[in-house]
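Asks: predicted model and sequence below, questions to follow.
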Amino acid sequence: MKVGYLGVPGSNSEVALQNECHGMPDIEAMGYTTFPELISDLVEKKLEMALIPVENSTTGFIARTADLFRNKPIVAVADRYEPIDYTLFGVPGTDLSTITEVYSHPEALSQCEVFLAQFPEMKEMPFADTAKSAAYVKKQNSPQMAAIANPRAGKLYGLEPLAMGIQTEKSNTTRFYIMKHADAAILKGNQLSLYLEVRHEPGALSKLLQIFGILNCNLLSLNARPIPGQPFAYGFFLELDMTDMSVAFDVLWQTVLQAVTYIQILGRFERTNHIEYN
């Protein structure tokens, strides 16, 4: 089975994929440079599954990936919470005091901002991927360069740790959707992910949210995003916990249809318990 992820071996997505697929036979991990390329291959059925990050416990909703789900025949059949542990790495022999440039993905830099604020002499250098930043620092072999990446990446690319556990939130976790083509997916479970648009009139969104309350659905998240081609108009990504819903799913669906102008199911699966931290 071909499973896609963003990045190269050692990226956070690749670590999540390895943990999710551990013990599964015949898994072929396929790394991608960009999310559009990854999602395009899933749409075209060149992949059977993909892991896509959608939310981080420190920085929140990952809009750049969710935006790509709109109007695509792909759905989430499960989700995975992956703890993200960051280390500052340098080439062997590097000392923390010599570092002037720190390379990593912008998301990782943001998740380590408190640590980095202690070293104003270190210039943040955004990079396409955490693992690629580790490989780059290794290749440059400069004692003035460092990379922020997970422990697997540092080991893979032969770097030495300079500071460990540098993420601002020690419980830092990224949530991934496990996605398939809609034709190959069986959607069931108590958690529902939707993208929808409502009429641009007073109370339209409020009326929709009231429906969820009346039917005893717990709103887990709600995020507004601009609608392409419609300046200053917004659609909404939302998730519902239907565990205690008072009606059948078909009743919920038909009721919601009356309150929206567009709706797309992005996923349905069993709700995952959050990871417990000490």
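Replies: Great, that's in hand.

Asks: contacts, neighbours, all on C-alpha from now
Replies: Fine.

Asks: quick check: Arg119 vs Gly154, distance?
Replies: Careful, residue 119 is Phe; it's not Arg. Counting by C-alpha to C-alpha, to the nearest Å, the separation of Phe119 from Gly154 is 21 Å.

Asks: the two: which is more packed in?
Replies: Neighbours per residue (other C-alpha atoms under 10 Å) separate Phe119 from Gly154, with Gly154 holding more: 27 against 13.

Asks: also this one, for the comparison:
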Amino acid sequence: MLGGEISFLRGALVALPGTTLDQITEIRSHPYVLDQCRTFLSTLGSVSLAQAQDTAGSAKGIKEGGLKTTAAIAGARAAELYNLTILKSGIEDDSNTVTRYVLLSTKAVVPERHLNPVTSVSLVLKNQPGAIHKATAAFALRGLNISKIESRPTSRSITVAKPWEYVIYIDVDGSTADAAVANAIANLHEFAIKVRVLGSYPRYQPPVQPLVGQYGVGLKMIPPLLYLLARAHAINFVGTT
């Protein structure tokens, strides 16, 4: 990871021009997005739901396939680029839903300290008493602040799926160039099955600047710093909700 940014993007139900809501028989989108719009989707009766790799790809598929009875949940920018009609906007259950964009590269770049860096780490803990406490203590005892911690099932992550096994994702202030951060990560190996440093990157909140992503979709909320990094490394943005 070379960078990350969180943005508020409103979901919209989009379809080919001339299509009305009562003509829709199928709705496509990323599974997480479908889950975030459950209340609205429950009002549509027998409309079938189809999982897709991403929201923009769903919109693009409708345009290229000329699918008159299929709609997608995507952003307004995707509707604009693929000449689709917005049937309804703001359909997510929670208006505070955010998308986190991360910039990926095969080469690590350690940010300078004045950029207020953050480091992301993933780990699978051993099944033993106090494992989570020990993991967080590795940072706390060195005076390091954990800005985010979450868990996901290993079935979609870095190991083979096992019942009740989770990957813990931690964001900690500082970079791997800092001795305290490096030592804390080394300490994690004592009580973790697997530890992976996802990267150190700048925490930056500048004015927005448009960028065209992998599917030709303008990501209006991408900050200039990430924009310049993407141009320099010829890499794309990945969004997670």
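Replies: That came in fine, so what should we check first? On a predicted model such as this, the values are computed, not experimentally measured, just so you know.

Asks: after superposition, what is the TM-score?
Replies: In this superposition the chains share a TM-score of 0.66, using TM-score structural alignment, normalised by the length of the second structure; 195 aligned residues with a C-alpha RMSD of 3.1 Å.

Asks: Met30 of the first structure versus the aligned partner of Ala59 of the second structure in the first structure, what's the distance?
Replies: Superposed on the first structure with TM-score structural alignment, Ala59 of the second structure falls opposite Ala134. Distance, Ala134 of the first structure to Met30 of the first structure, using C-alpha to C-alpha: 19 Å.

Asks: circling back: who touches the match of Ala59 of the second structure in this structure?
Replies: Contacts for Ala134 of the first structure were tallied using C-alpha atoms under 8 Å, 6 or more residues apart in numbering; they are 89, 103-104, 146-149, 153-154, 157, 159.

Asks: ok, now Thr272 of the first structure?
Replies: Applying C-alpha under 8 Å, 6+ apart to Thr272 of the first structure gives the contacts 79-80.

Asks: what secondary structure does it sit in?
Replies: At Thr272 of the first structure the chain is in coil, as set by DSSP: H, G, I helix; E, B strand; the rest coil.

Asks: where in the first structure is the aligned partner of stretch 78-89 of the second structure, by residue range?
Replies: Aligned by TM-score structural alignment, stretch 78-89 of the second structure falls on residues 153-164 of the first structure.

Asks: still on that earlier bit, quick one: the match of Ala59 of the second structure is in a helix?
Replies: Yes. Ala134 of the first structure sits within a helix when classified using three-state DSSP.

Asks: distance of the aligned residue in the second structure for Thr87 of the first structure relative to Ala138 of the second structure?
Replies: Mapped onto the second structure by TM-score structural alignment, Thr87 of the first structure lines up with Ala12. Applying C-alpha to C-alpha, the value for Ala12 of the second structure to Ala138 of the second structure is 43 Å.

Asks: who has more neighbours out of these two?
Replies: Using other C-alpha under 10 Å, the more surrounded residue of Ala12 of the second structure and Ala138 is Ala12, with 24 against 19.

Asks: surely the more buried one touches Lys88?
Replies: Yes. The criterion here is C-alpha atoms under 8 Å, and Ala12 of the second structure meets it with Lys88 at 5.7 Å.

Asks: in JSON lines, list the contacts of Ala134 of the first structure along with secondary structure and distance to Leu222 of the first structure.
Replies: Converted to JSON lines, the contacts of Ala134 of the first structure look like this (DSSP: H, G, I helix; E, B strand; the rest coil; distance: C-alpha to C-alpha, whole Å):
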{"residue": "Phe89", "secondary structure": "strand", "distance to Leu222 of the first structure": "36"}
{"residue": "Tyr103", "secondary structure": "strand", "distance to Leu222 of the first structure": "32"}
{"residue": "Ser104", "secondary structure": "strand", "distance to Leu222 of the first structure": "29"}
{"residue": "Ala146", "secondary structure": "strand", "distance to Leu222 of the first structure": "37"}
{"residue": "Ala147", "secondary structure": "strand", "distance to Leu222 of the first structure": "34"}
{"residue": "Ile148", "secondary structure": "strand", "distance to Leu222 of the first structure": "31"}
{"residue": "Ala149", "secondary structure": "strand", "distance to Leu222 of the first structure": "30"}
{"residue": "Ala153", "secondary structure": "helix", "distance to Leu222 of the first structure": "33"}
{"residue": "Gly154", "secondary structure": "helix", "distance to Leu222 of the first structure": "36"}
{"residue": "Tyr157", "secondary structure": "coil", "distance to Leu222 of the first structure": "39"}
{"residue": "Leu159", "secondary structure": "coil", "distance to Leu222 of the first structure": "40"}
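
Asks: tell me, what residue is most central in the first structure?
Replies: Pro53 (1.6 Å; C-alpha atoms, centre = their mean).

Asks: three-state assignment of it?
Replies: strand.

Asks: and what about the aligned partner of Glu124 of the first structure in the second structure, helix, strand or coil?
Replies: In the second structure, Glu124 of the first structure lines up with Leu49, judged by TM-score structural alignment. Look at Leu49 of the second structure: counting by three-state DSSP, its state is strand.

Asks: how much space separates Leu49 of the second structure from Leu21 of the second structure?
Replies: Leu49 of the second structure is 14 Å from Leu21 of the second structure, by C-alpha to C-alpha.

Asks: do the same with Gly3 of the second structure
Replies: 39 Å.

Asks: between the two, which one's more packed in?
Replies: A count of neighbours by other C-alpha under 10 Å puts Gly3 above the other of Gly3 of the second structure and Leu21, at 27 against 17.

Asks: scan the first structure for its longest strand.
Replies: Secondary structure of the first structure read by DSSP state E shows that its longest strand is strand 230-241.

Asks: the helix or strand just after that strand vs the second structure, average distance?
Replies: Sequence-wise, the next helix or strand downstream of strand 230-241 of the first structure (DSSP states H and E) is helix 249-257. Compared with the second structure after the fit, helix 249-257 of the first structure shows a mean deviation of 3.1 Å (mean C-alpha distance after the TM-score superposition for the first structure).

Asks: just tell me what Asn187 of the second structure corresponds to in the first structure.
Replies: Using TM-score structural alignment, Asn187 of the second structure pairs with Gln258 in the first structure.

Asks: should've said His133 of the second structure
Replies: Per TM-score structural alignment, His133 of the second structure is aligned with Ser206.

Asks: its match in helix, strand or coil?
Replies: Secondary structure, three-state DSSP: Ser206 of the first structure is helix.

Asks: from Gln230 of the first structure, how far off is it?
Replies: 21 Å.

Asks: now Glu124 of the first structure
Replies: For Glu124 of the first structure, the distance to Gln230 of the first structure (C-alpha to C-alpha) stands at 35 Å.

Asks: now do Thr94 of the first structure
Replies: With C-alpha to C-alpha as the criterion, Thr94 of the first structure and Gln230 of the first structure are 51 Å apart.
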